[in-house]
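Participant: Build me a model from this:
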Amino acid sequence: MSVFSSVLLRSSVAARLRAAGCVFAEDEARILLAAATTPAQLAGMVRSRAQGRPLEHVVGWAEFGGLRISVDDGVFVPRRRSEFLVSTAAGLTGADALVVDLCCGSGALAAALVTAVGLPVEVYAADVDEAAVRCARRNLAAVGGRVFQGDLFEPLPAALRGRITVLLANVPYVPTADIELLPAEARLHEARPALDGGADGLDVLRRVAGQAPEWLAPGGSLLFETSERQAPEALAVAGAAGLDTALSWCEDLDATVVTATRR
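Facilitator: Next up, the predicted model:
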């Protein structure tokens, strides 16, 4: 195919995506053209994206923390703002740290953290969703991560109690009543348990924070995202569990992270 015809094809794909409401149509057209191996596959991918399926589910991966993270249908797509959670955790992660990624989804947080610190790290992860666990196992295989399926801490080996250095927990924090206000990409294509945080959005956080002190090593930290609006109550939840709390905010990513440390 000539360069000229490639440009025309990209323009055509971008126009189709733009008409469907895709804000970054040109960038998405480039990604779809690179991913497709046949004209028929490209047509199917463009059609699927134009119908509202997340781009990451269409191509099967998401870019996060400089990595290409495998993301299957129905699995929570890692958001770029969560890179701030990773960078905050990286400052607390030394050699031979024991890292747990709870509510791990695709395992993107743990994978990006290990890459960021560039040190030997022992990694575990857990999620209640079977599809997410399959993805996380693929994404964490290169760093020797062990991934378990189950509810929060329940499936983790008991030997980890009192030993976790860094506990990443990207818990769902959208209030139940606000789920219907989310973009259709999330509302219709991602597992609801990965989004729904209960009546005030903090139900899962309460459960994680309540159990965290018995799993964290002395001086170990629980790190989680929250919204700016929920931050005061989220800090109170972690503080009520006996953890020392600190709030961080990244203007560029509009990301709010709480670090809650065992005394």
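
Participant: use CA for all of it now, contacts and neighbours both
Facilitator: Will do.

Participant: how near is residue 254 to residue 94?
Facilitator: 27 Å (CA to CA, to the nearest Å).

Participant: cool, residue 188 as well?
Facilitator: Using CA to CA, residue 188 is found at 39 Å from residue 94.

Participant: now do residue 102
Facilitator: Counting by CA to CA, the gap from residue 102 to residue 94 is 19 Å.

Participant: next one: residue 158
Facilitator: Separation of residue 158 from residue 94 (CA to CA): 23 Å.

Participant: List the residues that contact the closest residue to residue 10 other than its chain neighbours.
Facilitator: Distance criterion CA to CA, 6 or more residues apart in numbering; nearest residue to residue 10, sequence neighbours excluded, is residue 29 at 6.0 Å. Counting by CA atoms under 8 Å, 6 or more residues apart in numbering, residue 29 touches 10-11, 13-14, 17.

Participant: List the buried residues for the helix or strand encompassing residue 123?
Facilitator: Assessed by DSSP states H and E, residue 123 sits inside strand 121-127. Buried residues in strand 121-127, counted by 16 or more other CA atoms under 10 Å: 121-127.

Participant: circling back to that earlier point, which one's more surrounded, residue 102 and residue 94?
Facilitator: residue 102 (27 against 15; other CA atoms under 10 Å).

Participant: That one is in contact with residue 123, isn't it?
Facilitator: No: with contact defined as CA atoms under 8 Å, residue 102 does not reach residue 123; the gap is 10.9 Å.

Participant: can I assume the residue nearest to residue 10 sits in a helix?
Facilitator: Yes: counting by DSSP: H, G, I helix; E, B strand; the rest coil, residue 29 falls inside a helix.

Participant: From residue 132, how far out is it?
Facilitator: If you measure residue 29 against residue 132 using CA to CA, the figure is 27 Å.

Participant: As a check, name the ranges of all helices in this structure.
Facilitator: Using DSSP state H, the helices of the chain run over 3-19, 25-35, 39-50, 55-59, 83-90, 108-117, 130-140, 184-189, 203-215, 231-240.

Participant: among the ones you listed, which is nearest residue 72?
Facilitator: Residue 72 lies closest to helix 55-59 among the helices of the chain, at 5.8 Å (CA to CA).

Participant: which strands and helices sit next to that closest one?
Facilitator: With contacts defined as 3 or more CA pairs under 8 Å, 6 or more residues apart in numbering; DSSP states H and E, the packing partners of helix 55-59 are helix 25-35, helix 39-50.

Participant: Could you also give me the structure for this second sequence? I'd like to compare it with the first:
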Amino acid sequence: MRTAPPAELVARLRSAGCVFAEEEAALLVETAENEAQLAELSNRRTGGEPLEQVLGWVAFDGLRLRLRPGVFVPRQRTTFLVQTAAALAPRRGVVADVCCGVGAVAAALAARRPDLDLFATDLDPVAVAVARENLPDQVGTGCGDLLTAVPLSWRGQLGVVVANTPYVPSAEISGLPPEAREHEPLATLDGGADGLDLQRRLAQQAPGWLAPGGRVLTEIAAAQTDAAVTAFAAAGFDARVRISAEWGSGVLVAQLSE
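Facilitator: Alright, predicted model coming up:
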């Protein structure tokens, strides 16, 4: 039977604005090896650092994934992107996860669809190093801009390109929770004026990498539906957006027009 976390710690976390103070306190106690480490972890959390970075891991789609300070923390809503990709990827298909961060999407896809041939890329070498720790040996990784880090031998072979690109409009960054804007790299959040800068570049890059019938799947906000569809249509895609009421997120599904 789990012992209740110290009331003083719960009170500190609650005063710092932690909504789930009891649950967070229990996780901190479970993670710390001694009182000194518990004090260190607690101070980091009450100082505003994301809980997942303090713990060194995040729960995502049934997996426990490693994290480091200063990297993007996978959001639970991205589970809808994983679900959509798992449903649409062809049997024994070749899939590239770009803007992979710590490898959350690729790791979840590897667990859900072990038949897939997966490769994960990110521009940040620190994120790629963490992804390498989270991914099965058979999943390749590369460091580079979008699809440029995918092996050239995969060109024209991709059944799916899946991407959780930054998509927060620049003017809205200041409204994000402090733990995000102060502790996660700006490049993982800021998507440009309307949030779709990387989406547009991916739409232009992807056609040369896709196999016939291949798709690009990206996470977007519901308010970006029209602009995202227009961006991919301009690159020759037939695009639709799926909205999940369960997860509160959207996924653009773009397939090259026949």
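
Participant: Return the residue of the first structure aligned against residue 86 of the second structure.
Facilitator: Aligned counterpart of residue 86 of the second structure in the first structure: residue 90 (TM-score structural alignment).

Participant: what number of residues lie near its match?
Facilitator: 18.

Participant: list the contacts for it?
Facilitator: 113, 116-117.

Participant: Name the residues of stretch 147-163 of the second structure that are buried.
Facilitator: Residues 147, 149-150, 157-163 are the ones in stretch 147-163 of the second structure that count as buried (16+ other CA under 10 Å).

Participant: Now do the longest strand along the first structure: which elements does it pack against?
Facilitator: Secondary structure of the first structure per DSSP state E: the longest strand is strand 216-226. Other elements packing on strand 216-226 of the first structure under the criterion 3+ CA pairs under 8 Å, 6+ apart are helix 83-90, strand 164-169, strand 255-262.

Participant: Put together CSV for the ones you listed, with distance to residue 201 of the first structure on each row.
Facilitator: Below are these laid out as CSV (distance: least, CA to CA, whole Å):
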stretch, distance to residue 201 of the first structure
helix 83-90, 18
strand 164-169, 14
strand 255-262, 15
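
Participant: Quick check: which of those is nearest to residue 44 of the first structure?
Facilitator: Short answer: helix 83-90, nearest of those by CA to CA, at 31.0 Å.

Participant: That closest one vs the second structure, mean deviation?
Facilitator: Using mean CA distance after the TM-score superposition for the first structure, helix 83-90 of the first structure ends up 0.4 Å from its aligned counterpart in the second structure, as a mean over the superposed pairs.

Participant: matching residues in the second structure for the longest strand of the first structure?
Facilitator: By TM-score structural alignment, strand 216-226 of the first structure lines up with residues 210-220 in the second structure.

Participant: With the first structure overlaid, report how far the matching stretch is off on average.
Facilitator: Mean for stretch 210-220 of the second structure is 0.8 Å (mean CA distance after the TM-score superposition for the first structure).

Participant: Distance from that stretch to the middle of the chain?
Facilitator: 17 Å (CA atoms, centre = their mean, to the nearest Å).

Participant: hang on, the earlier thing: want to throw the helices of the first structure into JSON lines with distance to residue 66 of the first structure?
Facilitator: What follows is the helices of the first structure, written out as JSON lines (distance: least, CA to CA, whole Å):
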{"stretch": "helix 3-19", "distance to residue 66 of the first structure": "25"}
{"stretch": "helix 25-35", "distance to residue 66 of the first structure": "16"}
{"stretch": "helix 39-50", "distance to residue 66 of the first structure": "23"}
{"stretch": "helix 55-59", "distance to residue 66 of the first structure": "15"}
{"stretch": "helix 83-90", "distance to residue 66 of the first structure": "10"}
{"stretch": "helix 108-117", "distance to residue 66 of the first structure": "8"}
{"stretch": "helix 130-140", "distance to residue 66 of the first structure": "13"}
{"stretch": "helix 184-189", "distance to residue 66 of the first structure": "22"}
{"stretch": "helix 203-215", "distance to residue 66 of the first structure": "28"}
{"stretch": "helix 231-240", "distance to residue 66 of the first structure": "28"}
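
Participant: State the distance from the residue most central in space within the first structure to residue 239 of the first structure.
Facilitator: For the first structure, the residue nearest the mean C-alpha position is residue 78 (3.5 Å; CA atoms, centre = their mean). According to CA to CA, residue 78 of the first structure and residue 239 of the first structure sit 27 Å apart.

Participant: Same question for residue 187 of the first structure.
Facilitator: The value you get for residue 187 of the first structure to residue 239 of the first structure, if CA to CA is used, is 31 Å.

Participant: And the two? Which one has more around it.
Facilitator: Taking neighbours as other CA under 10 Å, residue 187 of the first structure and residue 239 compare with residue 239 leading, 17 against 14.

Participant: returning to what we had before: export the helices and strands packed on helix 55-59 of the first structure to a markdown table and append columns for distance to residue 216 of the first structure.
Facilitator: Output for those, formatted as a markdown table (distance: least, CA to CA, whole Å):
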| stretch | distance to residue 216 of the first structure |
| --- | --- |
| helix 25-35 | 41 |
| helix 39-50 | 42 |
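
Participant: looking at the ones you listed, which is closest to residue 263 of the first structure?
Facilitator: helix 25-35 (46.4 Å).

Participant: And the closest one against the second structure, how far off on average?
Facilitator: Mean for helix 25-35 of the first structure is 1.2 Å (mean CA distance after the TM-score superposition for the first structure).

Participant: Report the buried residues of that helix.
Facilitator: For helix 25-35 of the first structure, the buried set under the neighbour-count rule, 16+ other CA under 10 Å, comprises 25-26, 28-29, 32-33.

Participant: do the same with stretch 46-56 of the second structure
Facilitator: In stretch 46-56 of the second structure, counting by 16+ other CA under 10 Å, buried: 46, 48-55.

Participant: any idea how far the residue mapped onto residue 100 of the first structure from the second structure lies from residue 16 of the second structure?
Facilitator: The alignment partner of residue 100 of the first structure in the second structure, by TM-score structural alignment, is residue 96. Distance from residue 96 of the second structure to residue 16 of the second structure, counting by CA to CA: 40 Å.

Participant: follow-up on the earlier one: tell me how far the match of residue 86 of the second structure lies from residue 160 of the first structure.
Facilitator: Counting by CA to CA, the separation of residue 90 of the first structure from residue 160 of the first structure is 20 Å.

Participant: now do residue 225 of the first structure
Facilitator: Plainly put, residue 225 of the first structure is 23 Å away from residue 160 of the first structure if you go by CA to CA.

Participant: cool, residue 66 of the first structure as well?
Facilitator: Applying CA to CA to residue 66 of the first structure and residue 160 of the first structure gives a distance of 29 Å.
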